[in-house]
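A.B. asks: sequence and predicted structure are below.
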Amino acid sequence: MLDQLSDIVEAAGAAIEIPGQILLTPIVRNWRVHWGATEEEATKRLPGDDFVPEPKWSYTHAIDIKASAEKIWPWIAQIGQGRGGFYSYEMLENAIGCDIHNADKILPEYQNLKIGDTITLHPKNQPLQVAKLVPNKLLVLCGHNEDGSIVESTWGFYLIDNPNGGTRLIVRGRYQYGDNFLSNVLLGPGLLEPVNFVMSRKMMDGIKNLAEKQPDATMTKIQIIR
């Protein structure tokens, strides 16, 4: 009961923060798109950037996790709607019909991720496709246009050893889309970026908490396809 109440309070707080982020975009945008990231991390070329070489907007977020990459990877490998969820504000996601159920344990049936697999964000939306994958190191998902001919977005997860111990989780998104009014409104930085920031920050905190709370988490053997 207390956990459910806490989830409601957190979701309500996020729902209030999103409009504030939208209104404050001119002031907070630079901080928002580089949340947690060093200048070097924010500007460094990462695998998968070439899929959207000249994005209209992008972000790079980062967080320290007191766990090895091997302990963090299983939570990333099972991410997705109908899989392990996104470890974010489940109530807000489900309010728009995402049907998300965040896992609190490693799910072996979703660990054999491979290039070409699809990850769904919303049951009615076109899924993302696994474009790059190196277990314990990186996962890059690509979103295509309706006919699948053009990559319009990337969502990358990168695990990098932290010199101070533990691991740096870097999450990067890059977006390119048409010039029509609707695309600019729905996919542009004015709306999608603030929403994405609030949800992404919670997701990264969720992965951090799960990985740090279960230091003995194990994973099944993952097939590497390059």
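C.D. replies: Arrived safely, thanks for sending.

A.B. asks: drop to CA atoms for contacts and neighbour counts, all remaining ones
C.D. replies: Will do.

A.B. asks: need the strands for this structure, in chain order.
C.D. replies: 57-65, 118-119, 128-134, 138-144, 151-161, 167-175 (DSSP state E).

A.B. asks: off-centre distance for the first one?
C.D. replies: With CA atoms, centre = their mean, to the nearest Å as the basis, strand 57-65 stands 9 Å off its chain's centre.

A.B. asks: tell me which of the strands of the chain sits nearest to Gln81.
C.D. replies: When the strands of the chain are compared for distance to Gln81 using CA to CA, the nearest one is strand 118-119, at 7.1 Å.

A.B. asks: who are the packing partners of the closest one?
C.D. replies: Helices and strands touching strand 118-119, by 3 or more CA pairs under 8 Å, 6 or more residues apart in numbering; DSSP states H and E, are strand 128-134.

A.B. asks: contacting residues around the strand it packs on?
C.D. replies: 47-48, 114-121, 138-144, 224-226 (CA atoms under 8 Å, 6 or more residues apart in numbering).

A.B. asks: how many neighbouring residues does the closest residue to Val185 other than its chain neighbours have?
C.D. replies: In space, and not counting its chain neighbours, Val185 is closest to Leu191: 6.8 Å by CA to CA, 6 or more residues apart in numbering. Per other CA atoms under 10 Å, the neighbour tally for Leu191 reads 18.

A.B. asks: do I have it right that Leu191 meets Gln21?
C.D. replies: No: counting by CA atoms under 8 Å, Leu191 does not reach Gln21; the two are 9.1 Å apart.

A.B. asks: next up, a second structure to put side by side with the first:
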Amino acid sequence: MGFGRCAVVGAALVGAYAAWYRLGLASGSTTAERRGTLRGDELITGPSLVTNHAGDLPAPPEVVWPWLTQVGWHRAGWYTPRWVDRLLFPDNRASADRLDPGLVRDLRPGDTIPDGPPGTAEFVVEIADPPHLLVLHSRSHLPPGWASKFGAQLDWVWTFSLAANDRGGTRLLIRNRGCVRPPWLDLGYRAAIVPADHIMATGMLRGLARRVGRASRLDDEP
């Protein structure tokens, strides 16, 4: 392959990555949503990474909320496509397609949601305001040993904001705010996690839309 062709291919790859990165920062969200302040933002001041993803779900917030309360590792999953789980999280089970009375929870601040085997990653509930706001917080999503070996830190807030839309459904905004140290790790996380977040967040939004839509249709049947 000649230099000119290599340059064209390289430019195309850089352009594709840049577009994917932008989607990872803000797919589906409006300027107003990205600029707006949510409760829980104050948990991380001066974040090095912020993403906002949004979509409309075909059911009101009170119908969507229980689906969020049953999420987690070896619980209902995260409603992402199965191929995503197999690729990124091979130990995950397939996400649940229905509400499970044994998994639906009355979430309270201080409750934990597992995101891996016991003793690894988990989220702590900071705010649970059904059916409008769920704020999760983690300092545990680092590879084992990195904190002691490299002085690595990852402080992460994951927020789900639900608002009724004008079609009787829900506008769901998913926001990530993170602070990563040291700088080299922050750069690596932003390079890898931001594009991946587009896949995860949009997959979750679509998965939730499909599930709550189907559940609403079944409830409407005589």
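C.D. replies: Cool, the structure landed. Because the structure is a prediction, the values reported are computed rather than measured.

A.B. asks: any idea what the TM-score is?
C.D. replies: Superposed pair, TM-score by TM-score structural alignment, normalised by the length of the second structure: 0.78. Supporting alignment: 195 aligned residues with a CA RMSD of 2.6 Å.

A.B. asks: any idea how far Ile63 of the first structure is from the spatially most central residue of the first structure?
C.D. replies: Centroid-nearest residue in the first structure, with CA atoms, centre = their mean: Ser200, separated by 5.6 Å. Separation of Ser200 of the first structure from Ile63 of the first structure (CA to CA, to the nearest Å) stands at 11 Å.

A.B. asks: and Glu54 of the first structure, by the same measure?
C.D. replies: Going from Glu54 of the first structure to Ile63 of the first structure by CA to CA gives 25 Å.

A.B. asks: and these two? Which one has more around it.
C.D. replies: Remark: of Glu54 of the first structure and Ile63, Ile63 carries more neighbours, 18 against 12, as counted by other CA under 10 Å.

A.B. asks: who touches the more buried one in this structure?
C.D. replies: Counting by CA under 8 Å, 6+ apart, Ile63 of the first structure has contacts Gly36, Ala37, Arg168, Leu169, Ile170, Met204, Asp205.

A.B. asks: turn those into JSON lines, columns for distance to Val130 of the first structure and neighbour count.
C.D. replies: Shown next, in JSON lines, are the contacts of Ile63 of the first structure (distance: CA to CA, whole Å; neighbours: other CA atoms under 10 Å):
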{"residue": "Gly36", "distance to Val130 of the first structure": "25", "neighbour count": "18"}
{"residue": "Ala37", "distance to Val130 of the first structure": "24", "neighbour count": "21"}
{"residue": "Arg168", "distance to Val130 of the first structure": "21", "neighbour count": "23"}
{"residue": "Leu169", "distance to Val130 of the first structure": "18", "neighbour count": "26"}
{"residue": "Ile170", "distance to Val130 of the first structure": "17", "neighbour count": "22"}
{"residue": "Met204", "distance to Val130 of the first structure": "19", "neighbour count": "22"}
{"residue": "Asp205", "distance to Val130 of the first structure": "23", "neighbour count": "16"}
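
A.B. asks: widest-spaced pair of the residues you listed?
C.D. replies: Checked with CA to CA, the contacts of Ile63 of the first structure reach their widest spread between Ala37 and Asp205, with 14.2 Å between them.

A.B. asks: still on that earlier bit, need the contacts of Ile63 of the first structure in CSV (columns: distance to Asp161 of the first structure).
C.D. replies: Converted to CSV, those look like this (distance: CA to CA, whole Å):
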residue, distance to Asp161 of the first structure
Gly36, 16
Ala37, 15
Arg168, 6
Leu169, 9
Ile170, 11
Met204, 16
Asp205, 18
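
A.B. asks: what's Pro108 of the first structure aligned with over in the second structure?
C.D. replies: Here Pro108 of the first structure is matched to Pro101 in the second structure, going by TM-score structural alignment.

A.B. asks: number of nearby residues for the residue nearest to Leu133 of the second structure when sequence neighbours are not counted?
C.D. replies: The spatial neighbour of Leu133 of the second structure that comes closest, neighbours along the chain excluded (CA to CA, 6+ apart), is Ser161 at 4.7 Å. By other CA under 10 Å, the residues close to Ser161 of the second structure number 20.

A.B. asks: shouldn't Ser161 of the second structure be in contact with Thr170?
C.D. replies: No: between Ser161 of the second structure and Thr170 there is no contact under CA under 8 Å: 9.6 Å.

A.B. asks: off-centre distance for stretch 51-58 of the first structure?
C.D. replies: 16 Å.

A.B. asks: what's the answer for stretch 208-218 of the first structure, then?
C.D. replies: Centre-to-centre, stretch 208-218 of the first structure and its host chain are 18 Å apart (CA atoms, centre = their mean).

A.B. asks: endpoints of that stretch, how far apart?
C.D. replies: For stretch 208-218 of the first structure, the end-to-end distance is 16 Å (CA to CA).

A.B. asks: now do it: everything it contacts.
C.D. replies: For stretch 208-218 of the first structure, contacts defined as CA under 8 Å, 6+ apart pick out Asp64, Ile65, Lys66, Ala67, Lys71, Ile72, Pro74, Trp75, Asp104, Ile106.

A.B. asks: those, buried ones only, as a ChimeraX selection?
C.D. replies: Here is the ChimeraX selection string for the buried members of the contacts of stretch 208-218 of the first structure, based on 16 or more other CA atoms under 10 Å:
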select :64,65,66,67,71,72,74,75,106
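
A.B. asks: can you give me the buried ones in the longest helix seen in the second structure?
C.D. replies: The single longest helix within the second structure, with elements called by DSSP state H, is helix 183-220. For helix 183-220 of the second structure, the neighbour count (16+ other CA under 10 Å) marks 186, 189-190, 193-209, 211-215 as buried.

A.B. asks: swap in stretch 110-125 of the first structure?
C.D. replies: Result for stretch 110-125 of the first structure [16+ other CA under 10 Å]: buried residues Tyr110, Gln111, Asn112, Leu113, Lys114, Ile115, Thr118, Ile119, Thr120, Leu121, His122.
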